[in-house]
Every structure is written in structure tokens, then in C-alpha cells.
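Participant: what's the 3D shape of this:
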Amino acid sequence: MLRHALALAALALPLPALAQALTPAEQTAIDQAVTATLKETGVPSAQVAVVRGGQIVLDKAWGKASERIPVANEKLPYQIASNSKQFLAALLLLLEDDGKLSLDDTVAKWLPDVSGAERMTVRQLLSHTSGLQDFWPQDYLFSDMTKPTQPQGIVDRWAKKPLDYAPGTRMQYSNTGYVVAGLIAEKAGGKPLWQQFDERLFTPLGIKPHKLDETNGPAFPEGYHRAALGPVRAATPPARGWLWAAGELSMTAAELAKWDIARMNRTLLPREDWEEMETPVRLADGTASGYGLGVTKHQVKGRTVVDHGGESVGFLSQSSTWIDDKVAVVVLTNADFAGVPDSLTDKIAEVVLPKAMQADIGEAARDEDARATLAELTAGKLDPARYTANARFYFTAQTLGDYAQSLSPLGTPQEVKALGKPRLRGGFVNRNFALSYKDGQKLVLITYAEPGEKGRWEQFIVMPR
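Facilitator: This is a model prediction of the structure:
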């Protein structure tokens, strides 16, 4: 009842309170992180948008956008490349809602000339499980990309090759699959892809992205490259047509943040579509592929994150959404080296995410105590006074014997490293540890104990990591 009351109270708060504007200290921390990272890496510029409480609370650019634009600003569209994939996945889900196609249609229904089309589904195109060979696995401009191409040209050259694997049996990133999916979207929707994007997604969202090919010019940010530790140089962009459907959008960080807000609020698309997009597709053997439809969904430090990255020649992007926390971080850079979007996303997230999960509860780490207790169990010994009744019940003679027989050959762990801070749960203090042994064996120790430095162990479980 209290939880529901608190939720209703939060909904009654005025929007500025929910938005949780950045404090001066938080703004300074982000500014210092971006400035230092650009200086350390040589990346010319970064554009950052931060969402908190479901609203944009930071929209800013740092550095140099190009040789002609010496000062970057937040209104310039950057190439988001593969972050575009989630927009195509969303469009295809809407077309499915319209009854114009099914994600479980075979590709043969739409493009029968594609290799394995009769065994491959639209869903597998979007989840990178189709078996189609990726036409651009390289992190550089290869020679053919200096000449313009068309979607059909990519299909003819790469989507008609023998499959790399049987559809649905593996996950292997494939830009080719998204080009095929884009052509299917045009056939099913009966309109050019960009027109459908604009009508179904961009206009309702209130954003005005550019086609990536149109932003390879003097009025837009310029991409940069670096060979090893050499000088940072302007990169030669690809000819027109190479990023179609697989990564064809350029937009500002704030525009991509508006998309993330729609995701966290479950607007623009039906809630079921967002959830379907974020659910990792399972392979034929039942294992999760780790990839949904245009995005990944995974756990980072106990929080669920939906994210994706993007790379074009001279540009990198990262968009991450913590749906439960109503937080999103978008980082765009005009450099395809140093991995700055990933590192800055981590640094900014540390600043803007709620701190409750990281709160100090005033409990000692007990690293040495955990090491000593582990040594006793490895030797087949157990001091009943050090354990609660529940833990004594768990450590039967057989369980204690299994611990000793399986752990003693490993010897003493080289490292017993705490995983995060102690936290309360169920009246006990939870402490987890990573265990590393000299033969490369890695285990995890999950403990619960009564509060206090001498609190008895309620749980002391070792398992594979």
C-alpha cells in the first residue's frame, strides 16, 4: 500500500520536480569529464544530451565540429549510424500493427532472390540472426565505398551470397540484413523509407533528422580518424548510398534523447511494440542472442539498460536508456577512434543516475573475513558459531564435502574482490565477491550476514562466474 501511495504522490508532483534538473555540481562534473576526455583522446568534439525524470536536463556540445566550424554547438546534427537501426525496427513493428506484414513472414514473401529467403524471417533480419553476410564489418572506408551505391546493389552483391550460417542458429551483426529489411518496409508500406520515417516517427516525435549522406558537407560536423597514435585527420566520407536503412540518420543528441523519452514513457509506439523490440531474440537451441530488434537490453550494475551504438566513417554514437530510472544519456562524437561515447556514457551515468542503489549503509566490507571463511570451507571445516541456524542447515556433511573436494585443488584464491558496496536485503547485509585463482578459474561468492562486523553468516555460497 505504501509503495502505491508513493507512486501516486510522485505522479502528483509538478513536472520540474520530476525532471530533477542537474545541480551546479553535477553540471560541473559532466563538463569536466567531457573536457578531460576530449583532451586526453584528441577527439575533436562531443555533443551530449541527458534525460532525467523523463525530460531533457542537459543539451550541450564541446570542442570543434569541423575545420569550417571551429566551435561545436548542440544544434548541429551528428551522424548516428547504427543507432538508426532501432527506427527501422520500430517502423516495421508499426507496419505489422497495420496488418501489412508480419515479422515472422519469410523474406521470400517480399524478396525471393535473397539467399535462404524461404528459411529466413523479417524478425531474423532485425535481430542479426538471418545468416546474411555483413557488407561492412570493417572499421574503415574500404575501396568500393568511394563509389556511390544503391540498396539493390548491396543486396545483389552480399545478400545473394551463400549464408554464413542457417537462419536462427547464430547471432552475427549484419548491416546487409537491415538493407534487406529496409526494402521490405518500402514494399509493405508502399512508400519510400524516408517518407515513412517522417510520417510515422519523426513528425509525431517533433524531430527533423537529416539523411546521413546529406550531412557530408561544409555546413555539418566533419568526421575525423586517427591511424594508430598518429595525428587526428579529417576522414574521407563514403560515397552516397552505403548507409541506407542500416545507419542512414543524422540528428542532434537532443533529438535522439526525445526518442529515448518516448521509449521510457512507452509513447509513440504501442507498449507491446517497445517491449518486443527490447526482448532478446532466442536462437534455435533456446539460448538468448543478447540482441532484440535494433537494440540490446542488459544489466549494468543492477540496473536495466536499453542501448545501442553507432559508427560511420569519422563518427561514433551511443544512446543508453535506463527505463526504470527515467534516465537516458546520448553521446555523439565526430571521431571514429578512442571509444569516447562509451566511456563518457559511463562517466555521465555515474553523475546523473539515482544514488540510492549505491548508498553507504555503514557496514564494513569484511573482505578478509570472507577470505578466511572461504579458506576454512575449502579445508572442509565449519565453525558452527560463525553461522546462523539457516546456514548450518545448508551446510550438510555432503555440501561441506563438495566444497572441500571441488575448491581445495584450486588452492588459495589470488584475489577476493568485493563486487560493489554492502547492501541490505531481508534484514541481512549482502556482500558479493569475485574470486580469481592462479589457473584462471573465476568464481563468485555471494554472502548474506547479520549486521555488524561480527554478524554471523546467513549465506556463504560459491558458484561459477
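Participant: for the rest of this, base every contact and every neighbour count on C-alpha atoms.
Facilitator: Noted.
Participant: just give the nearest non-adjacent residue to A253, would you?
Facilitator: Nearest residue to A253 in three dimensions, chain neighbours excluded: A49, at 5.3 Å (CA to CA, 6 or more residues apart in numbering).
Participant: where does the one you found sit, in terms of helix or strand?
Facilitator: Using DSSP states H and E, A49 sits in strand 45-52.
Participant: beyond the helix or strand where L125 lies, next helix or strand please.
Facilitator: Using DSSP H and E, L125 falls within helix 122-126. The helix or strand immediately downstream of helix 122-126 is helix 151-158, counting by DSSP H and E.
Participant: quick one: contacts of that following helix?
Facilitator: Residues from elsewhere that reach helix 151-158, judged by CA atoms under 8 Å, 6 or more residues apart in numbering: V114, L132, Q133, D134, F135, T176, V179, V180, L183, G241, W242, W244.
Participant: how far is the strand holding A49 from where the chain is centred?
Facilitator: Its chain's C-alpha centre lies 16 Å from the corresponding centre of strand 45-52 when counted by CA atoms, centre = their mean, to the nearest Å.
Participant: what does the helix or strand just after it contact?
Facilitator: Per DSSP H and E, the first helix or strand lying C-terminal to strand 45-52 is strand 55-63. With contacts defined as CA under 8 Å, 6+ apart, strand 55-63 is touched by 19-22, 34-35, 38, 44-51, 70-74, 253-254, 257-258, 261.
Participant: this one next, for a side-by-side:
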Amino acid sequence: MSTERMQRQTLRMTLLRHAMVISMLFLAEPSVAASRSPESAPGTVDRAAVRTQDRTARIDTALAPFVASGDFMGVVAYRYDGQAPVIRSYGLAQVELGVRHRPDGIFGIGSISKQVTAVAVLLLEQDGALAVDDPVARYLPEFKPDDDIRIEQLLVHTAGVADIYDLESFGRSGGAVGRFAEVIDELAARPLTHAPGTTYAYSNGGYAVLAAVIERVSGMTYAEFTERRIAKPLGLRTLRQIGPDARTGRVSGYDPHGIDGLQPARRPATAFLVGSGSLETDAEDLLAWTSAIHSGRLLSASAYGRFTRDHGHAYGYGISVFRRFDRPAIGHDGRVAGFSSDAVRYPDDGLSVVVLGNVQSVARDDIRRIVAAAALDVEIDAGVPPADLRPVPASIELEALEGAFGFGPNLTVYIDVRDREVFARANRGAETQLVYRGDGRWFSRVLYATVRFGRDADGRVDRLIWGEAEDAPAGLRLAEGP
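Facilitator: Purely as a prediction, here's the structure:
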């Protein structure tokens, strides 16, 4: 066994031991005890404290399987307006050294950054420096001047700008090396995916262009603008753009590997994330941001109305607009190498809920439902990690699975096999490992999705089926090899 694989195996075993111990510890130690408030009469119990204790115990119990499986480590929190935040931490901030999470750990928040970018644009509009229906070329004349792309189309993902993860420069280095100006130049050189304003297509590239507009109009870097105009006025001490230097409190990020293991994530260069996913913060500041922006801070009533309006496809400006638990909700999730996150506002309840994880896994979707349901006293069937992940049998010919599978004109999924491990990659994006579940099924711990391989009459793999439902989308084989 190679030294690298031995280190990887040691890391997986360390994580599993710590996760099992931690899951037992936090279930035995509720964070809020039943107590008498100063105003309570002697012998009475503070009902609010008891309710909080019941909620956190419910969260602890439901999250335990995800912590034990290695699919979640991090901090979850909620706060009702006018009340103290409730913050719970689970697992390890630094696996190799066994460092436990603290409530004030700093995490990459991925695409939650988009709502900050959108607010930055609206602040410039309030300043009279731009209007969201202006053409982008007015401020970036070098960016596709022959295409009538409007700022609002970038905000709502209808501009047709290519995604960051489709850029050749990202593919060449795996996102490790890049300069922001060169990213914008490459986006300008790429053809549009559709005519502006005609189709919704989620694009991190569009938000990179918005960041470039912010920089050109304000005369500040994106990092400077978000700090001076957003973080400082709101008192958000930890919200800032991720930089190359070490930072006290920053947690390490991990990607799932194998059945129950983790491996250190390689963070993309910030140049590829500016505007779309480059910010980091802690739970208390993310709660404060979520409460403030939905409570009349920074934005005028008119600007806030456009920020949270459904402009189509349940999307506002950098934020999703939807219903959950039969009530309105406004928020966004985030996922970037080593991190998964979520921040949601329930406006009718005056409630903000956040999830910050240092494992890149869409197990986050189950986590966010669990935390919000507990905070709202709503009963749900909490999900659990799959219990049937297993080693790949020696009888399976993995090389037969390799190939390119087309799911449409703009999406190709590549399957690659290395050292009897199977990996999937969409377009030029990052890989996700597929772990065997049995009966021809494979599971991505990153995407929390099951896939299957279909075969033709001769038994050859001819399609990749994404999901377990009968009508799950299928991609037909395009070519041999990735």
C-alpha cells in the first residue's frame, strides 16, 4: 500500500473513532438546562429554557447518525428575533489533530455569498451609481459588448454566462491556480449558453461578472466593498473574503472518501469564487446577517422587495424564495470544496436558521430540515445516512462503467475508475466518489444521491441513471473513456 493511501486510511479511522465518541458525548450533555429565570418565582421552572433544551436534545439525537457516518461535522444554530442564539457544534474542526468544533468556528459559506453580492449591487443602486436594468457593457465595455446582458439577468441567472466550473482554466488546474481578471476575460470569451433573458441556468460565472461590476463602479475590490459597506455597518466581525493567509478560528474543510472516511479538501483559488462563493464567517454572524437583511437594515423597502421577489424559478436576487413546513422561507445553501452551508429566514416566525459544515456533503439538506423543524416545533420524518454502503466486490468489472454520459446539451457526466474506486465529474467540475450500495447502485456522499448504470441487450453499459425512481433522468453513453 502506498504512503498516500496509508495516510488516507489512518485519517478515515481517526475520524470514525472521534465521531463515535463525540456522538455519544453530545447526546449526554444538553447545552441548555431547565432553570429558574431571575424574574421567576422560587420553585418555578423557566419554560423557555425547558423548550430550548427539548429542541436541542431533538437536534442532537437526529444529527447523531450523520456525525457518526462522517457526513456532517460543524455548527448549527437558530435564533428568534429578540432572543439569544442557540448554537450547537458537532465533530471535529481539524480531524488530523482531533480538534473539536467550537461555536465560533469560521467556515466557507459557498453560494450563500451570492446574496451578499446581490445586496452590494442594490447598495450601489441606492447610491445612484447604477441601475439593475442597465446593460453590463455600460460598466464593463470589454465584456461581451455585442450581447445585451443586463445586470438583473446576472442576478437571476438568466444572462447565459458560462459557469466557472466549465472554464478551461479551472479544468487545467482543478481550480488551484487563477487570477480574477483572467477569469472574467475567459468568461467573456466563452459563448453564451442561451440568449440573455430567455432561459434560467444557474451560473456562478454570472456572479463573478457582478463582482467585476461592483469593483469597476465602486473603485474598490469586492473584498473591500463587502467589508466596508456590509460587514462593518452590521457589526459582522468574521464576515470577509477568504484569503491565502492563516486566520484564527478558521476550520479545516474535508471531502467524503470511501464508506465512512474523509480526506482534506483542496480549496479552489479565490479567483474562481469571487462574487459567487468566496466569503467565510461564523454561525453567530451568519445569523446576524440573515436577521438584519430581512429586518430593514441596509436596503430600502423597494430594494428589499426586489431582492426577495420570485423572479422565476423560485429565485430572487441571489436568494431562493420558497415554502417549507407550510410557511414562507427565504434563503440559500452553499457548497464548495470541504464545506456545506445553509441560511434560511422564516419571516412569519421571525426565525433565522443556519448550518455550517466542514464536510462537503448534501447531507446538509437533511441537517437544515432537522434544525428548522426542531426550532419551529414541527414534526418531520428525519432522514438518515444510507446503511448499506460496502466495498466493491471483486467480481464487478469497474472499467466497463467508464465513459462520458450526456444529460443534455450543457451537461456531460464523466465516469472514471482509479485503484478500484469510481468517480463522477460533471463537465469540468470537481469529482465525487461513487460508493457501492449493492444491487448495481452507487452512492455519492457529496451529492447524497444514488446512481445506477443501465445496460443494453448485449449487457454493455449504455446509460447512467441519476436516482432510484423509475422516471429518473438518464444520460446516454457518448464515448469510451472520460
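Participant: contacts for the longest helix anywhere in structure 1, please.
Facilitator: In structure 1, assigned by DSSP state H, the helix with the most residues is helix 24-41. The contact list for helix 24-41 of structure 1 (CA under 8 Å, 6+ apart) reads P44, S45, A46, W62, G63, A338, V340, L344, K347, I348, V351, V352.
Participant: tilt between that helix and strand 55-63?
Facilitator: Counting by axes from the mean of the first three to the mean of the last three CA atoms, to 10 degrees, helix 24-41 of structure 1 points 30 degrees away from the direction of strand 55-63.
Participant: if I pick the residue nearest to the spatial centre of structure 1, what's in contact with it?
Facilitator: The centre of structure 1 sits closest to D307, judged by CA atoms, centre = their mean, with a distance of 2.9 Å. Listed by CA under 8 Å, 6+ apart, the contact set of D307 of structure 1 reads V295, T296, K297, Q318, S319, S320, T321.
Participant: likewise for A283 of structure 2?
Facilitator: Per CA under 8 Å, 6+ apart, neighbours of A283 of structure 2: V75, V76, A77, I87, P103, D104, G105, I106, V354, V355, L356.
Participant: most neighbours of all the contacts of helix 151-158 of structure 1, which one?
Facilitator: Ranked by the number of neighbours (other CA atoms under 10 Å), the contacts of helix 151-158 of structure 1 place L132 first, at 33 neighbours.
Participant: which non-adjacent residue is nearest that one?
Facilitator: L163 is the one closest to L132 of structure 1 (CA to CA, 6+ apart), at 5.3 Å.
Participant: that's a strand at the one you found, yeah?
Facilitator: No: L163 of structure 1: not assigned to a strand; according to DSSP: H, G, I helix; E, B strand; the rest coil it is coil.
Participant: what about the residue mapped onto it from structure 2, neighbour count?
Facilitator: Residue pairing (TM-score structural alignment): L163 of structure 1 is matched to L192 of structure 2. Neighbourhood size, L192 of structure 2 [other CA under 10 Å]: 16.
Participant: how about L192 of structure 2, what does it touch?
Facilitator: Residues near L192 of structure 2 by CA under 8 Å, 6+ apart: G160, V161, A162.
Participant: what residue in structure 1 is paired with E215 of structure 2?
Facilitator: Using TM-score structural alignment, the partner of E215 of structure 2 in structure 1 is E186.
Participant: hang on, its match in a strand?
Facilitator: No: under three-state DSSP, E186 of structure 1 falls outside any strand and is assigned helix.
Participant: quick one, what contacts it?
Facilitator: With CA under 8 Å, 6+ apart, E186 of structure 1 has these contacts: P192, L193.
Participant: which non-adjacent residue is nearest D310 of structure 2?
Facilitator: In space, D310 of structure 2 comes closest to G316 once its chain neighbours are excluded; the distance is 4.9 Å by CA to CA, 6+ apart.
Participant: alignment lookup: the one you found to structure 1.
Facilitator: In structure 1, G316 of structure 2 lands on G292 (TM-score structural alignment).
Participant: its match is in contact with P280, isn't it?
Facilitator: Yes: counting by CA atoms under 8 Å, G292 of structure 1 does reach P280; the two are 4.0 Å apart.
Participant: quick one, which of these two is more surrounded?
Facilitator: Ranked by neighbour count (other CA under 10 Å), G292 of structure 1 and P280 place G292 first, with 25 against 20.
Participant: quick one: residues in contact with stretch 191-203 of structure 1.
Facilitator: In this structure, residues lying in contact with stretch 191-203 of structure 1 by CA under 8 Å, 6+ apart are F87, L88, L91, G182, L183, A185, E186, G189, K208, P209, A245, L268.
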